[in-house]
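J.: need coordinates for the following:
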Amino acid sequence: MAEAHQAVAFQFTVTPDGIDLQLCHEALRQIYLSGLHSWKKRFIRFKNGVMTGVYPGSPAGFMVVVVSYMSYNKYKQLDPSLGLIAKLGQHIPIRTLFMTVRYMSTDSQRIVGGVLVGTGLWVTIIMIMRNVLKSLLSWHGWMHARHGSVSWSTRLWMLLVKVFSGRKPMLYSFQNSLPRLPVPSVKDTCRRYLESVRALMDDEQYERMKGLTKDFEKNLGPKLQWYLKLKSWWASNYVSDWWEEYIYLRGRGPIMVNSNYYAMDFLYVFPTSIQAARAGNAIHAIMLYRRKLDRAQIKPIYLLANKVPLCSAQWERMFNTTRIPGLETDILQHMNESKHIAVFHKGRFFKVWMFYDGRLLLPREIEQQMERILADKSEPLPGEENLAALTAGDRWVVTPWARARETYFSRGKNKQSLDAIEKAAFFVTLDDTEQRFEPDNPVKSLDSYAKSLLHGKCYDRWFDKSFNLIVFKNGTMGLNAEHSWADAPIIGHLWEHVLSMDPVKLGYTEDGHCCGEPHPNLPGPQRLQWDIPAECQDTIQSSLTLARTLADDVDCHIFPFDDFGKGLIKKCRTSPDAFIQIALQLAHYRDKGKFCLTYEASMTRLFREGRTETVRSCTMETCAFVRSMIRDETVREERLKLLKMAAEKHQNMYRLAMTGQGIDRHLFCLYVVSKYLGEDSPFLKEVLSEPWRLSTSQTPLQQVELFDLVRHPEYVSSGGGFGPVADDGYGVSYIIVGENLINFHISSKHSSPETDSHRFGANIKQAMLDILDLFQLEKKAM
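T.: You can find the predicted model right below:
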């Protein structure tokens, strides 16, 4: 064991001749290398902090400015300090400084003064560039241009952005240059809200809601808005901290299914069937990504031809992070450094060190550690096997996790073992089941695969960790991610890196093992020890029972839609996302015979610390198109006209959401302010209690350059999904893969008589085909 190995670095015995020290040089060497690694990491963090803090400036720029300033003054025979040294000596009442100035030579004074003034000039240039860039990035007119066309004003704007963006930015370089999320006016938000619900209400309901809205807009709204404006001036983002706390951390229901989400492996590619080998490559790739993240070597994410940077704040807590339960609210515990991972297999927990000899373990060495865990035949300790069910159950005050953690895991071996899990870089499950896409049984195999990633057995994932890597017995793998610390595109960026590294760059030997050789002296994994009393075991069993009830109720359906993809949709001169969202509305109406409030996730990372906003996809225009598709007498030309209007409306709403002019985050924050002030608002109360019976999200492919989607479209993730938001609703996630494939992930609950994920999937497929058929592309090709 690693700890034991270092604990015997020295031994001593007391004899009549004195103390006899026996040093273990290998253990001392490992301690030295470990310390050296830590100091290197601290230095890199410090250096990156400096580089990010002065961006778009740089040390090289500092030298250029100072030397140029000194040279110019020398050429003009001017005092480089502009009299600064003399003034310091006269006016600053510090004797040491005065004496220093008095006894400095003239040349020394000129050099010191020149450096000081040059530094001030350099800082001034940085601040000017940063504020100009912030002003430029506050303009979003480029989003309203027609696809494929760029105006001269946009071209000039792009040139200015490039000029003021500096050279070779790191991940966090643009954080100080991003604009703050604007606060929409109460009047605009209320107007857009009424517009968004008109299609869902009859005349009587609408007139009633219109009255509540107007009363709020006139009376309480302006008062709440004043406080929100004050917060927007003071805080980096007026939404994100409240969103994280009240939507995620204060949520008292189970986070399994209700909050956590999953990401899938390749669908049609199976790099190896050896579980330990797949884990070895995946874990190594994840650790390489963490090293790049620590060194800020990950490139910023951009929009518009790599010109418009997005906020990178969410990357900060990807690793070494755990959600810690509390009685009323949870907290996110983030460690600056973690050198181990936690592994679960057949009811046992292990701590596995990721470094040896001052370096990261190689894939074959990690595979070696996984082989040792798989070969361990020891039985779980009492209460150990189902322990993680505590992270899957309810988080209400009267239920277990927070109280159990305080009562049974705050001291002794239980605390040490729990710390090993919560302070791990991430959590790994070596699952003892087999999951895979089976061409002979595609529906059942994919549904089982999704359910396993979403909730597993309810006790074999640590749902509180920032993410779990799950590696199945047959070598298939996936992720389960906790939602409060970041949104899906962040974990998706990591997952794209892992999948691009695994089969191609890291590779496997002919017999399916990781490349390389096992390490002859590598200390083995440490089995975590527990002493869980009977009362705590009862609590664990209670959580497990509740979690299993929730998991059994989830109806998952995943299907690859390969009839066409974004290639044909673009030929229709329609946004692929708008096309799919309209198809979902048509499918839902056919499925349930009615429209519903629809949630589509959009990002607000154009602004500092931005997270998400809601696009209310069920619009008047979309409903008009859907009704035209239901009525047989409507001619094709009329349907196409209505489809175009619905698509343009959707695109405009998406732009508004991305640029801080959305509805729901503003209303949410106004509601939080009203609660702080003790004000009761019937309007806000009703708005925030409306259920999202159709919750949708697109999984974006962010690093297209990592994959050859033309020749190998199968070498990309099949996307991921999440549980239903409403008990009688659907959750739909989709990923556009290449030009000819769209993967859909659908979830609902068996307990609802209104929903059926497989029925809805069939309706989605038919809706996609029916909408495409309107364009008659086959006739145009002829």
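
J.: only C-alpha atoms from now on, for both contacts and neighbour counts.
T.: OK.

J.: distance of the closest residue in space to residue 526 that isn't next to it in sequence relative to residue 540?
T.: What sits nearest to residue 526 in space, not counting adjacent residues and going by C-alpha to C-alpha, 6 or more residues apart in numbering, is residue 351, at 5.0 Å. Applying C-alpha to C-alpha, to the nearest Å, the value for residue 351 to residue 540 is 22 Å.

J.: okay, these two: which has more neighbours?
T.: residue 540 (26 against 22; other C-alpha atoms under 10 Å).

J.: what about that one, distance to residue 590?
T.: Counting by C-alpha to C-alpha - residue 540 and residue 590 are separated by 43 Å.

J.: one more: residue 294?
T.: 49 Å.

J.: residue 114 too?
T.: 75 Å.

J.: who has more neighbours, the two?
T.: residue 114 (24 against 17).

J.: list the helices and strands the strand or helix carrying the more buried one packs on?
T.: Per DSSP states H and E, residue 114 falls inside helix 106-137. With contacts taken as 3 or more C-alpha pairs under 8 Å, 6 or more residues apart in numbering; DSSP states H and E, helix 106-137 sits against helix 59-76, helix 84-91, helix 152-164.

J.: next, the buried residues of it.
T.: Buried positions in helix 106-137, judged by neighbour count with 16 or more other C-alpha atoms under 10 Å: 109-110, 112-119, 121-123, 126-127, 129-134, 136-137.

J.: which ones are touching residue 658?
T.: Counting by C-alpha atoms under 8 Å, 6 or more residues apart in numbering, residue 658 touches 602, 603, 604, 605, 606, 613.

J.: how many neighbours does the fourth one have?
T.: Applying other C-alpha under 10 Å, we find 23 other residues in the vicinity of residue 605.

J.: does it touch residue 611 like I think?
T.: Yes - Residue 605 is within contact range of residue 611, at 5.9 Å (criterion: C-alpha atoms under 8 Å).

J.: need the helices and strands packed on helix 106-137 in TSV with distance to residue 35 and mean neighbour count, can you?
T.: Converted to TSV, the helices and strands packed on helix 106-137 look like this (distance: least, C-alpha to C-alpha, whole Å; neighbours: other C-alpha atoms under 10 Å):
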stretch	distance to residue 35	mean neighbour count
helix 59-76	28	15
helix 84-91	43	15
helix 152-164	40	15
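
J.: now those in TSV, please, with extra columns for distance to residue 176.
T.: Output for these, formatted as TSV (distance: least, C-alpha to C-alpha, whole Å):
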stretch	distance to residue 176
helix 59-76	18
helix 84-91	30
helix 152-164	13
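
J.: please provide the structure for the following sequence as well, for comparison with the first:
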Amino acid sequence: MAEAHQAVAFQFTITPEGIDLRLSYQALSQIYLSGLRSWKKRISRMRNRVIKGVYPASPSSWLFVFIATLATLYTRFDLSMGLIAKIQEHLPVSRESVSVQAQAVVSVLVFSTLLWLSLILTLRFCLKVLLSYHRWLFEQHGRVSTTTKIWAILVRVLSGRNPLLYSYQTSLPCLPVPPIKNTLERYLESVRPLLSDTEFKRMTALAAQFEKTLGNRLQRYLKLKALWATNYVSDWWEEYIYLRGRGPIMVNSNYYGMDFLYVTPTAIQAARAGNTITALLLYRRKVNSEQLKPSRLPGTVVPLCAAQCERMFNTTRTPGLETDVLQHWQDSEFVAVYHQGRYFRLWVYNAGRLLSSREIEYQIQRILDDPSAPGPGESRLGALTAGDRVSWYNMRKQFFSSGVNKRSLDCIEKAAFFITLDDDEQGMKGDDPAGNLDRYAKSILHGKCYDRWFDKSFSIVVYKNGKNGLNAEHSWADAPTVAHLWEYTLATDAFQLGYTEDGHCKGEVDRSLPHPQRLTWDIPREVQEQVSKSLSVAQALADDVDCHVFPFRDFGKGRIKKLKISPDGFIQLALQLAYYRDRKTFCLTYEASMTRLFREGRTETVRSCSNESCAFVKAMERGEGVEQCRQLFRLAAVKHQNLYRLAMTGSGIDRHLFCLYVLSKYLGVESPFLTEVLSEPWHLSTSQTPVQQLELFDMKNYPDFISLGGGFGPVADDGYGVSYIIVGEDMINYHVSCKRSFADTDSHRFGGQIKQALLDILFVLTPIKTEEQDKKQQ
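T.: Presented below is the predicted three-dimensional model:
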């Protein structure tokens, strides 16, 4: 009752003496402060719109142009070449009411504003042209051309100072549509090592027939789309690859991020949750105010598209009959919390003020100490988000569209993000650290299949021993965007917010804060039956996933760079060698590459299995000489780097063919070539999670604060999913997944093959020192 009274701003009773009005000044104060915060955010958004609207110039530059124009007028030098006089003649003002001098000033004002806007458009166009230049990516390291040097200087000059998060968006080039002939040639080259001579001849004939007949027609439509669409791939990719999938998104689509490998900042669950929530909300504040620095290609001045940040918070994927929908709300002042089968709404703002991490810890502890039991059907309700999408849509439409269920569901879907307070303990602990890491990965990936809300843009899991993790829904953004958020969260939690000596969050507590609100449900028998069905589907999927996580510490990118080889190319060729040893064959390999050099860019596929990589692997397995293997490796590494650069610069294969396939479906025509290409399985799906904010981590003074990175489930039933993160100079963390139901795959066996392949390749590439060389070095 105390919380209910605090929520009432005023009360009144009618007495014989009149109306007795009793105001709650505390409640009115909170209403005022909350409204003040909302208006401050509106003003901040308006200010940011102005700054972005005039970028790469600044609002203050208008005053400079106006004063300069006015000064030239008084020096009798007409900068406008008669335009100011023309404007003065056509001013809609009476000459009797306004002096000639005032008219001149107004004319200068109009002209200088038009000139200023013209300069902005010109600068923006020039920057867009400069950012369309990608030849620098293909130049050898240390051999930068004069053209590229001049280009880099111009980009730096035109980029302005202190750009906002979204300042570059309108200056980024659009993704180009590659020539269909080039795409088909690269496709045929990519499948050559996987096909017999007869199969390759047949596929070549299919490709030629497609190009001559349907291909050019589809290409014209695609170019037409590219003329008016911001990105000709992204909307179709989001809809058809993610949102139209009717199967479970748990494991199949969602991915995970893990905590520090060797340390846990505190063993107190509520304290870790308090700091984690605070760090996430501080990041959201930076995104909303656009004070987050724009991401750039590492080591360059080239900006990357930031569009994926827009739907990071307050976003939920809602189920549909044929396609899901991403719903995003402008703001949310609460998070949704799950603990022991109960759902809570936790307000993280009080009277317009963000709660301190200590206050959030206090509120989390209240949830942990809450003795109430789950309502009927409540504890496993989250399984609906883990099962197939049509069943969840039908339940949502019939039983969650009104009343108490809708209000509670709205609290979850409109929350900034979702938090699970898990009763398990996870991490690299105990007598079986390797096995515990594997169980930790599986726990974050799917949990108990009902204690996560897989529809949320991301969910945070905080375990009983203080370990944490992140589960992300894939449709709204790709892993690098979420990894940037998670890096900031871990670093802010450990190094900025910190903990007291006894493991609690720092700060003071306002103990008059209202209790977290328990969400209530009315779950009928039909919903409970569907929850059981969805849970059985999700449980079978979760039980089938085999995860293996291991840190490789024999060497890292420091040793690889000394050999003058790209670390990513080295790792990808090691994966090719490992897969061949594991399955005695080559396979179509998917490596994710980003296309965020372009506006609204997402990913492209690098087909890492090439003629060159296969030649190297065969030479290794035949036991050919070290020098021969070394030469073949370098050829394969150069080929891989070229493929990666082509994918980054819009000349990839798969997104182009995917869009042509979508167009063929819209036109109602069948293409045997496209049907076969789009049905080819990716038996090896790989992805690198790059460390993007090295400045946040002090690897020298705090070497144990190393992130494990994250991973994902297998893409093919008979294949492997491999994610890796290069940490520091001497460590690479791997996440391997496959399905237990397929007898020929084993994540632990494949992990062992990866380790051995890395060591074998390093041995081949490391020159053997002679005694004379040793004496010279001494």
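
J.: what do we get in structure 2 for residue 742 of structure 1?
T.: Using TM-score structural alignment as the criterion, residue 742 of structure 1 maps onto residue 732 of structure 2.

J.: its match: what secondary structure?
T.: strand (DSSP: H, G, I helix; E, B strand; the rest coil).

J.: let me know the secondary structure of the nearest residue to it once chain neighbours are set aside.
T.: What sits nearest to residue 732 of structure 2 in space, not counting adjacent residues and going by C-alpha to C-alpha, 6+ apart, is residue 726, at 4.6 Å. Taken by three-state DSSP, the conformation at residue 726 of structure 2 corresponds to strand.

J.: what residues does residue 726 of structure 2 make contact with?
T.: 556, 557, 689, 690, 691, 732, 733.

J.: distance of it from residue 296 of structure 2?
T.: Counting by C-alpha to C-alpha, the gap from residue 726 of structure 2 to residue 296 of structure 2 is 18 Å.

J.: now check structure 2 for the residue matching residue 662 of structure 1.
T.: For residue 662 of structure 1, the residue aligned by TM-score structural alignment is residue 652.

J.: also residue 462 of structure 1?
T.: Using TM-score structural alignment, residue 462 of structure 1 pairs with residue 453 in structure 2.

J.: which residues touch its match?
T.: 382, 385, 386, 418, 459 are the contacts of residue 453 of structure 2 under C-alpha under 8 Å, 6+ apart.

J.: how about a cut-off of 10 Å?
T.: 250, 316, 336-338, 381-386, 412-413, 417-420, 459-460, 471, 473 (C-alpha atoms under 10 Å, 6 or more residues apart in numbering).

J.: residue 41 of structure 1 too?
T.: 35, 47, 291, 294, 295, 337 are the contacts of residue 41 of structure 1 under C-alpha under 10 Å, 6+ apart.

J.: Throw the residues you listed into JSON lines and include distance to residue 529 of structure 1, thanks.
T.: Shown next, in JSON lines, are the contacts of residue 41 of structure 1 (distance: C-alpha to C-alpha, whole Å):
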{"residue": "35", "distance to residue 529 of structure 1": "27"}
{"residue": "47", "distance to residue 529 of structure 1": "39"}
{"residue": "291", "distance to residue 529 of structure 1": "30"}
{"residue": "294", "distance to residue 529 of structure 1": "31"}
{"residue": "295", "distance to residue 529 of structure 1": "34"}
{"residue": "337", "distance to residue 529 of structure 1": "23"}
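
J.: select from those residues every entry located in helices.
T.: 35, 47, 291, 294 (DSSP state H).

J.: most surrounded residue in those?
T.: residue 294 (19 neighbours).

J.: assumed the match of residue 462 of structure 1 was part of a helix.
T.: No - counting by three-state DSSP, residue 453 of structure 2 falls outside a helix, being coil.

J.: measure it to residue 242 of structure 2 for me?
T.: Distance from residue 453 of structure 2 to residue 242 of structure 2, by C-alpha to C-alpha: 17 Å.

J.: swap in residue 41 of structure 2?
T.: Counting by C-alpha to C-alpha, the gap from residue 41 of structure 2 to residue 242 of structure 2 is 32 Å.

J.: and for residue 376 of structure 2?
T.: 33 Å.

J.: between the two, which has more neighbouring residues?
T.: For residue 376 of structure 2 versus residue 242, neighbours defined as other C-alpha under 10 Å are more numerous around residue 242 (18 against 14).

J.: what does the more buried one correspond to in structure 1?
T.: Aligned against structure 1 - with TM-score structural alignment as the criterion - residue 242 of structure 2 pairs with residue 248.

J.: surely its match touches residue 255?
T.: Yes - the pair residue 248 of structure 1 / residue 255 is scored as a contact, 8.7 Å apart, by C-alpha atoms under 10 Å.

J.: identify the contacts common to the two.
T.: Here residue 248 of structure 1 and residue 255 have 482, 483, 484 as joint contacts, going by C-alpha under 10 Å, 6+ apart.

J.: which of the residues you listed ranks first by neighbour count?
T.: Counting neighbours by other C-alpha under 10 Å, the one among those with the most is residue 482, which has 26 neighbours.

J.: contact partners for it?
T.: Residues in contact with residue 482 of structure 1 (C-alpha under 10 Å, 6+ apart) are 248, 255-256, 259-262, 321-323, 462-468, 488, 491.
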